[in-house]
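# I would like the atomic coordinates for the input below:
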Amino acid sequence: MKRLLTLAALLTASPAVAATKNVFSSEFYSLANTDFIVLVSFLLFLGVLVYFKVPSRLAELLDKRAAGIRSELEEARALRDEAQTLLASYERKQREVQEQADRIVAAARDNATEAAELAKKDLAASIERRVQSAQGQIASAEAAAIKQVRDEAARIAVKAAGEVIQQKMSADKAASLIDDAIGVVRAKLH
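Next up is the predicted model:
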């Protein structure tokens, strides 16, 4: 049935039929009529195509092509799904790395703050030690200066006393004082 309909459609749409005014006249079926020859050649060509099953082969080729396209589309979908999975995985890893980097930066900030506070405390303690050391050195220098002044005052006083004693003391009295001093020293040594 399909073949008859296809043949009828071809006959009605053929250029030979369209060019002829009267298909049923005897002139039309003459071998001298080029339209008839073209129509017969065209029908024979279509017959050869049908005999060698060209339309079914074309349909098979088209079906194979459609199946190939379908498989390529399915493969493309699978690749797209895999790419989306990989993208989601990489985005998740990127978020994790970013969070880890944020934690590291926060820890570094905290460590830097602690180190700064510790450095401030160490600096204050060092300054306090230096102040105490300087105060100790000042007190030591002051004590040394006072001792030096006392020593100098004592030396001057001894010298002055010696001069005064030398001017006012006689030789007998000096000898008795020396003897008394030797006696005191002996008593303390024994």
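
# use CA for all of it now, contacts and neighbours both
OK.

# and the one helix or strand Ala143 maps to, how far out from the chain middle?
Using DSSP states H and E, Ala143 falls within helix 54-168. On the basis of Cα atoms, centre = their mean, to the nearest Å, helix 54-168 sits 18 Å off its chain's mean C-alpha point.

# got the angle between whichever helix or strand comes after that helix and helix 54-168?
Beyond helix 54-168 on the C-terminal side, the first helix or strand identified by DSSP H and E is helix 171-189. Following axes from the mean of the first three to the mean of the last three Cα atoms, to 10 degrees, one obtains 140 degrees for the angle between helix 171-189 and helix 54-168.

# helix 171-189: how far from the chain's middle?
The chain centroid and the centroid of helix 171-189 are separated by 96 Å under Cα atoms, centre = their mean.

# residues in contact with it?
Here helix 171-189 makes contact (Cα atoms under 8 Å, 6 or more residues apart in numbering) with no residue beyond itself.

# now show me the structure for the sequence below, then we'll compare the two:
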Amino acid sequence: MIGTAWAAGAGAGQESLFSDPAFWVAVAFLLFFALAGKVLWKKITEMLDKRTAGIAKALADADQLRADALKAKTEADRTLAQAATEAGAIVQQAREEAARMQARAAANLETAVALREQQALDRIAQSEAQATKQVRDTAVDVALAATRALLREQVGSGRTQALVDEAIAELPKRLH
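As a prediction, the model looks like this:
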């Protein structure tokens, strides 16, 4: 009854703070935030901490990727320098091999030219020898023919015995 009388007395002309619904809404609002605020604050901070941890992890991963990229770039630069050095060595070796092949080809050419020259000289000498032999053979044939003709003329005229005697007389001089 006190509550009813109090409620009836308040309606008679006095308005109290406790009878105002806005007050109770504000009190409920504050109680809600007091009770739920801790939970909400905890959830919000956990969510922000997770987001901070994710960002920190992403930054660490980015730093690791950057370090890996720099390491890969350094290795690629080193490999490129090594490849350039090897390419220079290969080019130098190819030039030296080309020079050796050129010198060998020149030597082979000189040898071939000398061999052909010698073959030509041998053929010339062989041709000269053959020509000389043909000239001698022809001279012998001509001399024999002339001798036969001369002998026929002289032998036919009776000089045969005189020539044989003369040849026998000259034999001891020619043998010794």
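
# rewinding a little: what's the mean deviation for the helix holding Ala143 of structure 1 versus structure 2?
Here helix 54-168 of structure 1, set against structure 2 after superposition, deviates by a mean of 1.4 Å using mean Cα distance after the TM-score superposition for structure 1.

# quick one: that helix aligns where in structure 2?
Alignment of helix 54-168 of structure 1 against structure 2: residues 40-154, by TM-score structural alignment.

# centroid residue for structure 1?
Ala101 (6.6 Å; Cα atoms, centre = their mean).

# any idea how far Leu61 of structure 1 is from that residue?
In this view, Ala101 of structure 1 and Leu61 of structure 1 are 58 Å apart by Cα to Cα, to the nearest Å.

# now swap in Tyr51 of structure 1 and tell me
Taking Cα to Cα, one finds Tyr51 of structure 1 at 17 Å from Leu61 of structure 1.

# same check on Val54 of structure 1?
10 Å.

# next: Lys147 of structure 1.
124 Å.

# can you check Ser26 of structure 1 too?
43 Å.

# who's more crowded, these two?
The neighbour count for Ser26 of structure 1 versus Leu61, taken as other Cα atoms under 10 Å, is higher for Leu61 (12 against 8).

# Leu39 of structure 1 and Phe45 of structure 1: what is the separation?
The value you get for Leu39 of structure 1 to Phe45 of structure 1, if Cα to Cα is used, is 10 Å.

# neighbour count for those two, which is higher?
Higher neighbour count among Leu39 of structure 1 and Phe45: Leu39, with 17 against 12, using other Cα under 10 Å.

# and for the nearest residue to the more buried one once chain neighbours are set aside, the neighbour number?
Nearest residue to Leu39 of structure 1 in three dimensions, chain neighbours excluded: Ala16, at 5.8 Å (Cα to Cα, 6 or more residues apart in numbering). Ala16 of structure 1 has 20 neighbours, counted by other Cα under 10 Å.

# so the host helix or strand of Ala16 of structure 1 matches what in structure 2?
Under the assignment given by DSSP H and E, the secondary-structure element containing Ala16 of structure 1 is helix 15-19. Using TM-score structural alignment, helix 15-19 of structure 1 lines up with nothing in structure 2.

# sort out which residues of that helix are buried, please.
With burial defined by 16 or more other Cα atoms under 10 Å, the residues of helix 15-19 of structure 1 counted as buried are 16-17.

# that helix: what's the following helix or strand?
Once the chain leaves helix 15-19 of structure 1, the next helix or strand it forms, by DSSP H and E, is helix 34-51.

# next, the angle from that next one to helix 54-168.
Computed by the same axes, to 10 degrees, the angle between helix 34-51 of structure 1 and helix 54-168 is 60 degrees.

# off-centre distance for helix 34-51 of structure 1?
With Cα atoms, centre = their mean as the basis, the mean position of helix 34-51 of structure 1 lies at 76 Å from the chain mean.

# which positions in that helix come out as buried?
If you call a residue buried by 16+ other Cα under 10 Å, then helix 34-51 of structure 1 has these buried ones: 35-37, 39, 42-43, 46.

# by contact count, what packs against that helix?
Under the contact criterion of 3 or more Cα pairs under 8 Å, 6 or more residues apart in numbering; DSSP states H and E, helix 34-51 of structure 1 touches helix 15-19.
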